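Trainee: Okay, predicted coordinates and the sequence, questions at the end:
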Amino acid sequence: MTIDAAGLLSRMFAAAVDAAAPAIRIPPNLPPAPLGRTVVIGAGKASAAMAAAVDANWQGPLDGLVVTRYGHAVPAGRISIVEAAHPVPDEAGLRAAEAILDKVQGLGPDDLVLCLISGGGSSLLSLPAPGISLADKQAVNRALLSCGAPISEMNVVRKHLSALKGGRLAAAAAPARVVTLVISDVPGDDVSLVASGPTVPDPSTRHQARAILDRYRIDAPRSVLEHLARPESETPKPGDPCFAGSLAKLVATPQRSLEAAARVARDAGITPLILGSAIEGEAREVGIVHAGIALQCAGYGEPLELPCVLISGGETTVTVRERGRGGRNAEFLLGLGLALDGHPGIAAIAADTDGIDGTESNAGAVLKPDTLARAAALGIDAEASLRANDAYGVFDAVGDLVVTGPTLTNVNDFRAVFVFGRS
């Protein structure tokens, strides 16, 4: 059987992205129209596409505003779209958050707030808590992004430094009914963590937020530490009356996208194995683990006979040591490639379903059996590049980047390791 490894991996990634398309996932999950007003708000990399799907399928009157990442806007009819910075918040995000807060003021119990939430909303919906400046919040965000903390811990901190996140936006909208449609990008699909849960109860505490700052030795500004020391920094908890009658619904998840990719493999006669949709850890180390499983398949036919493909999702982390051009998916692949040591029968893809790997312009990359050999022929030391957090540079030099542009959805990272031959 002739196998186009790169072609199969690309089709699997496309299927994973398509399974989370807002145009498909939003219409069947829309709530009934209310007796009163319908106000649409939202934040995230997919929020503009979600808003467009609402506008196209909502029969009654509505108005609203959502904020998305620069380059991710699409026309959404009656719903205004604002672009702002990600992953570090900026002034545009602050102004958008203020406008969203204004949109939900003065509503009554017959009104509906339809909130559209997807990954990236934590930085896009950025209204610092009283006493904290945007600059101070930016400093904390930068430190969190480079320290290797998982998204769950980063968002605990973000919730407690915000005037909107951690359920505070729902409190501001009360007594209106709030229905939140969520495209999940977090391991475990905890809706309180997606975009730091602006409209859902927050079980975490300010004490946990302070402990996370201490654990990663983050030198937080004085305003942040003073805020976390005050009881009013606590977020609304489960059971708070502000959540009465409100609902949060997952409309797209990483697991569904992995299942869609597995069907592509199965249709091609390749046996898929989903390792997990919530895999976390240092990207390069997760790559080593995936390499170990792939080599076991290639060498011993277990846990799967060849040809097979190992599929996983979740969100790895990168502890930034130097100033190379990285991206967690590229760093995963470089760690994987070094561990595979040029195995001729294994190829892989790793890419972010939003089309952006970290802060770079690519979604991720493809690792072919000869990728690192071609890099070496160009004088590139792959091990040195990994130490420098410069995985992007390796894959860019050999033409193995995956570039899609913004996909307008986000169910986090997609990884597939295709084992098709023995050494």
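Mentor: Cool, the structure landed. Quantities reported herein were computed from a predicted structural model and do not represent experimental measurements.
Trainee: From now on I want contacts and neighbour counts done on CA atoms only, so please keep to that.
Mentor: OK.
Trainee: and the nearest residue to His207 once chain neighbours are set aside, what is it in contact with?
Mentor: Closest residue to His207 apart from its sequence neighbours, by Cα to Cα, 6 or more residues apart in numbering: Leu228 at 7.4 Å. By Cα atoms under 8 Å, 6 or more residues apart in numbering, the contact list for Leu228 reads His160, Leu161, Arg206, His207, Ala209, Arg210.
Trainee: try this one next to it:
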Amino acid sequence: MDRPLLEELFRHAIAMAQPGLAVKVNLPPKPAGKTIVIGAGKASAQMARAFEQAWDGPLSGLVVTRYGYGERCERIEIVEAAHPVPDESGFLAARRIMEKVSGLGHDDLVVALISGGGSALLPAPAPGLTLDDEQLINRALLASGAPISAMNLIRSQFSAIKGGRLAAMASPARVATLVVSDVPGDDPAIVASGPTMAISGTRALARKYVGLYGVILPAAAQRLLDGDTNPAPALDDPRLAANTVRIIASAALSLSSAADMARQHGLEAAILSDSIEGEARDVAQVHAAIAREIAQRNQPFRKPVVLLSGGETTVTLRGNGRGGRNAEFVLALAIAIDGVEGITALAGDTDGIDGTQDNAGAFVDGQTATRMRKAGIDPLTALGNNDAYSAFAAIGDLLITGPTGTNVNDFRAIIIR
């Protein structure tokens, strides 16, 4: 059985993305004035704890993370809020963060600890919008199947804090941003919708994405999108010129480390990509086709081999079942490799929570679909209803880790013997 090895690779990838050491070796220069730490994301509380332990000067600050992801800090306040749909706790935390960075001077430093999930955790509606509007926007985006880059460009249009607006508020203070990247391609401005970085997309492009993915917006948000109010800082905005950005953990680094571990176990490793996007069930079909080709024809890679990939797939909601994008991926994979011997796979979210359930992901092999049918679950029906969680729970194949303290997106590993 390859499941223990798959889980070992997954946990090793997570270990390589832990903020502790990465934060310590990426500290910004100390300022002559105050140091204010702010942040948002699923890994940001762990980043705050690591920063606090490594920083030997005075500091204060506030970081918001997902419920259940908090850490104990002495000088940085940790607030927990809702994800993926924002709530009042995140709304109040965002207002307090904006207050903390306002009125600073040239000698002051703002350290921004940003990780995936920060978009939902920093709800700050643009003028004319409400928290209810932002919640409706998030729900519409989550159901749309749009890639994360499109989602976050759209989100930034309706925010008082995203798209570099927070950094503009902090000016003339210097802003040093440390990023744990969960986005394909590791564009730091996309992570958490870039509160401290100007985003490259335009409002016109956001309008095109809304039409392309059929996103139904609240009336007030649609009026804002059609107009020119609430502009974001441009890429060359002088208020952001002295700021710095460093990616301290990413899917690319984690996948490379997992590949090294696989080779120590006698498996060749092939990293397909660290930035795969698309509908989870469609991405599963492509992965399954490659795995079957290897299993049956020993090409394009020779057995034994493990295929590794990362990125962030999406799910267009068609039913009312339970399950996130990784469970949907492996359910579609189970259907595509049904009856094929020698293939075992895992897909999981590196933050430990796949969607809104308690699992990180699930395991699959060539007999998974058969086991589901014996348990009274039709895999095709479950996939059509977006009910992957129930299907895997019925056969005991969920991967449950709890919150991991980091977030570098999806991790997929397929072993072919």
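Mentor: All right, it came through fine. All values reported here derive from a predicted model rather than from experimental measurement.
Trainee: With distance to Ser146 of the first structure and neighbour count as added columns, please give the contacts of Leu228 of the first structure in a markdown table.
Mentor: Below are these laid out as a markdown table (distance: Cα to Cα, whole Å; neighbours: other Cα atoms under 10 Å):
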| residue | distance to Ser146 of the first structure | neighbour count |
| --- | --- | --- |
| His160 | 19 | 29 |
| Leu161 | 18 | 31 |
| Arg206 | 22 | 22 |
| His207 | 22 | 16 |
| Ala209 | 17 | 22 |
| Arg210 | 17 | 19 |
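Trainee: Out of these, name the ones that lie in strands.
Mentor: Counting by DSSP state E, none of the members of the contacts of Leu228 of the first structure fall within strands.
Trainee: Restricted to helices, list those.
Mentor: Within these, residues falling in helices by DSSP state H are His160, Arg206, His207, Ala209, Arg210.
Trainee: Trace the third one over to the second structure, please.
Mentor: In other words, His207 of the first structure. When the second structure is aligned by TM-score structural alignment, the residue opposite His207 of the first structure is Ala204.
Trainee: how far away is its match from Leu225 of the second structure?
Mentor: 9 Å (Cα to Cα, to the nearest Å).
Trainee: Report the mean deviation for the helix or strand where Ala351 of the first structure lies after fitting onto the second structure.
Mentor: Applying DSSP states H and E as the criterion places Ala351 of the first structure in strand 346-352. Following the fit onto the second structure, the mean deviation recorded for strand 346-352 of the first structure is 0.2 Å by mean Cα distance after the TM-score superposition for the first structure.
Trainee: Kindly spell out which helices and strands sit in contact with that strand.
Mentor: helix 5-18, helix 328-340, strand 364-367, strand 413-419 (3 or more Cα pairs under 8 Å, 6 or more residues apart in numbering; DSSP states H and E).
Trainee: tell me, it lands on which residues of the second structure?
Mentor: Mapped onto the second structure using TM-score structural alignment, strand 346-352 of the first structure spans residues 343-349.
Trainee: Stretch 60-68 of the first structure now?
Mentor: Taking TM-score structural alignment, stretch 60-68 of the first structure hits residues 57-65 over in the second structure.
Trainee: Can you spell out which helices and strands pack onto the longest strand along the second structure?
Mentor: Counting by DSSP E, the longest strand found in the second structure is strand 268-279. The helices and strands touching strand 268-279 of the second structure, judged by 3+ Cα pairs under 8 Å, 6+ apart, are helix 251-264, strand 305-314.
Trainee: Quick check, Val37 of the second structure in contact with Val110.
Mentor: Yes: with contact defined as Cα atoms under 8 Å, Val37 of the second structure reaches Val110; the gap is 5.8 Å.
Trainee: Which position in the first structure pairs with Ala43 of the second structure?
Mentor: Looking across to the first structure (by TM-score structural alignment), Ala43 of the second structure lines up with Ala46.
Trainee: re earlier: could you give the angle of the longest strand of the second structure to strand 410-416?
Mentor: Angle between the axes of strand 268-279 of the second structure and strand 410-416 is 130 degrees (criterion: axes from the mean of the first three to the mean of the last three Cα atoms, to 10 degrees).
Trainee: list the buried ones in strand 268-279 of the second structure?
Mentor: Counting neighbours by 16 or more other Cα atoms under 10 Å, one finds that the buried residues in strand 268-279 of the second structure are Glu268, Ala269, Ala270, Ile271, Ser273, Asp274, Ser275, Ile276, Glu277, Gly278, Glu279.
Trainee: OK, contacts around the closest residue to the third one other than its chain neighbours?
Mentor: Computed as Cα to Cα, 6+ apart, the closest residue to Ala270 of the second structure that is not its neighbour in sequence is Leu307, at 5.0 Å. Under the criterion of Cα under 8 Å, 6+ apart, the contact list for Leu307 of the second structure reads Ala269, Ala270, Ile271, Leu272, Arg412, Ala413, Ile414, Ile415.
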